[in-house]
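# Below: sequence and its predicted model.
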Amino acid sequence: MLIRIPKRQEHVMRGPRTVQSILEELRINPETVIVIRGQSLLTRDSVVEDADEIEVRPALSGGR
């Protein structure tokens, strides 16, 4: 699988793996990011396969 993290390098890992285990290995706090595959938002228990490409983006919140 290919993992893209904006403003950081790309990572390659072997799957299948859960989003939670990927974030743990990359030392990324899951409360601070969203993980996307194609047009789909993934949960921590979603499984990512070898052929997948995912993107890890900062979670932004706003409003008043």
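That came through fine. Numbering: from 1, shown residues only.
# Going by C-alpha atoms from here, please, whenever you check contacts or count neighbours.
Will do.
# What is the burial count for the closest residue to Ile5 other than its chain neighbours?
Using CA to CA, 6 or more residues apart in numbering and skipping residues adjacent in sequence, the residue nearest Ile5 is Val56, 5.1 Å away. Number of residues near Val56 (other CA atoms under 10 Å) recorded here: 19.
# Alongside the first one, take a look at this:
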Amino acid sequence: MKIQLHNPKREVELTGPLRASELCKQLRLNRESVLLIRGDELVTGDALLQEADTVEVRPVISGG
């Protein structure tokens, strides 16, 4: 599967299927500090990601 990361912007290829939470562990990302997006859909930690998926990883940004 293709993983598109931001900050810094780069692409990573991983073998699937795997759960979204496992993807974060493999990439050493804190699951609570990133959003995983597949297509136009936000992905939950228990979602199963397939080999053919493209997943965008965006940092969570808050402000006021």
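Cool, got the structure. Quick caveat: nothing in here was measured; it's all calculated off a predicted structure.
# isn't Gln18 of the second structure right up against Asp46?
Quick fix: residue 18 of the second structure reads Leu, not Gln. No - Leu18 of the second structure is beyond contact range of Asp46, at 9.4 Å (criterion: CA atoms under 8 Å).
# who's more crowded, the two?
It is Leu18, of Leu18 of the second structure and Asp46, that has more neighbours when counted by other CA under 10 Å, with 16 against 11.
# mind checking what the more buried one lines up with in the first structure?
The alignment partner of Leu18 of the second structure in the first structure, by TM-score structural alignment, is Arg17.
# list the buried ones in the helix or strand hosting Glu24 of the first structure?
Take DSSP states H and E as the rule and Glu24 of the first structure turns out to sit in helix 19-25. Within helix 19-25 of the first structure, the residues that count as buried by 16 or more other CA atoms under 10 Å are Val19, Gln20, Ile22, Leu23.
# how big's the offset between that helix and the second structure?
In the superposition against the second structure, helix 19-25 of the first structure averages 0.4 Å from its aligned positions (mean CA distance after the TM-score superposition for the first structure).
# what's that helix in contact with?
Asn29, Pro30, Val35, Leu42, Thr43, Arg44, Asp45, Ser46, Val47, Val48 (CA atoms under 8 Å, 6 or more residues apart in numbering).
# Which member of these is positioned nearest Met13 of the first structure?
Closest to Met13 of the first structure out of the contacts of helix 19-25 of the first structure is Val48 (9.9 Å), distances taken as CA to CA.
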